[in-house]
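Q: Predicted coordinates and the sequence they were generated for:
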Amino acid sequence: MTDHNGVTVVHRRYIPHSEAHYGGSLVDGAWALASFGDVATEICIRTDADEGLFASYSDVQFKAPIRAGDMVEAQGTIVRTGNRSRTIEFELRVTCRSNPGKGDSAAEVLDPPESAVTATGTVVVP
């Protein structure tokens, strides 16, 4: 068994306004979980040459709002390597946010980024 602990993948993405589902241009939390699934897929490909299968999420925490117009980064890091399973810690951070009060296309960099969602997940590979 190869120890893959510490392997990290980061995806960055702009959230278009078509993703807003609620007042205040809020994006549902399932969007973040789908992003984590994409990160986990890349981790499995890089470590095991297979897309793997997501088995479960645990300890999902919604810490701050995600809004249309945000630029986010979803990060996953393997924290435990089993024979066929990998435990991954995830975090979705908002790195930039639109600022319509300053103009239709105004935006700002969040320094430091705002942690919006964290979770732990388990994937299984052949």
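A: Happy to help now that I have it. Numbering: from 1, shown residues only.
Q: contacts, neighbours, all on C-alpha from now
A: OK.
Q: So the nearest residue in space to residue 41 that is not next to it in sequence: helix, strand or coil?
A: Counting by CA to CA, 6 or more residues apart in numbering, residue 51 is the residue found nearest to residue 41 once chain neighbours are left out, at 5.1 Å. Three-state assignment for residue 51 (DSSP: H, G, I helix; E, B strand; the rest coil): coil.
Q: here comes the other one, which I'd like you to weigh against the first:
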Amino acid sequence: MSTVIHRRYVAFSDAHYAGNLVDGAYALKLFGDVGTNLSIETDGHEGLFAGYESVEFLAPIRGGDVVEAQATLARKGNRSRTVDFELRVVCRGSDDTGRSALLDTPILAVRARGTGVIPA
């Protein structure tokens, strides 16, 4: 089974809601990046993403956080690829004291499953 992980700092400029919350589309963009990376590594092609079977938003992502986006190849058909995605918060952004905290246990914020296609 192949897995690819990207780590990103979430800029405060990406926060659009009260409490420095980031919209769910931020996670889906990162899933696109890490999914493309997985496709290149496993098939030598960027592939085409067909859609999500499921998406679950489980915990907030905030400006100042550091997140890990992970794509894991779950199933490989002739041309289709089922990919499991997870986005975890590994460092919680600064609080009122201006300090950030590396988390002992990452927070699973978003989980998804989708299908990509490798062109013939």
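A: Arrived safely, thanks for sending. This is a predicted model, so every value here is computed, not measured.
Q: what's the TM-score here?
A: Put the two chains on top of each other and the TM-score (TM-score structural alignment, normalised by the length of structure 2) is 0.96; 119 aligned residues with a CA RMSD of 0.7 Å.
Q: What's the match for the residue nearest to residue 41 of structure 1 in structure 2?
A: Residue pairing (TM-score structural alignment): residue 51 of structure 1 is matched to residue 46 of structure 2.
Q: Ok, residue 34 of structure 1 next?
A: Aligning on TM-score structural alignment places residue 34 of structure 1 opposite residue 29 in structure 2.
Q: The spatially most central residue of structure 1 and residue 14 of structure 1: what is the separation?
A: Among the residues of structure 1, the one closest to the centroid is residue 74, at 3.0 Å (CA atoms, centre = their mean). In this view, residue 74 of structure 1 and residue 14 of structure 1 are 11 Å apart by CA to CA, to the nearest Å.
Q: which residue ranges form the strands in structure 1?
A: For structure 1, the strands defined by DSSP state E cover 8-14, 53-62, 71-81, 85-98, 107-124.
Q: quick one, which of the ones you listed is nearest to residue 28 of structure 1?
A: Nearest of the strands of structure 1 to residue 28 of structure 1, taken as CA to CA: strand 53-62 at 10.2 Å.
Q: who are the neighbours in contact with residue 47 of structure 2?
A: 36, 39, 40, 116, 117, 118, 119 (CA atoms under 8 Å, 6 or more residues apart in numbering).
Q: which one in structure 1 is aligned with residue 63 of structure 2?
A: Counting by TM-score structural alignment, residue 63 of structure 2 corresponds to residue 68 in structure 1.
Q: just residue 96 of structure 2 next, same as before
A: In structure 1, residue 96 of structure 2 lines up with residue 101, judged by TM-score structural alignment.
Q: And residue 111 of structure 2, by the same measure?
A: When structure 1 is aligned by TM-score structural alignment, residue 111 of structure 2 is paired with residue 118.
Q: How many residues are close by the residue lying closest to that match once chain neighbours are set aside?
A: Using CA to CA, 6+ apart and skipping residues adjacent in sequence, the residue nearest residue 118 of structure 1 is residue 91, 4.4 Å away. A total of 22 residues lie near residue 91 of structure 1 under the criterion other CA atoms under 10 Å.
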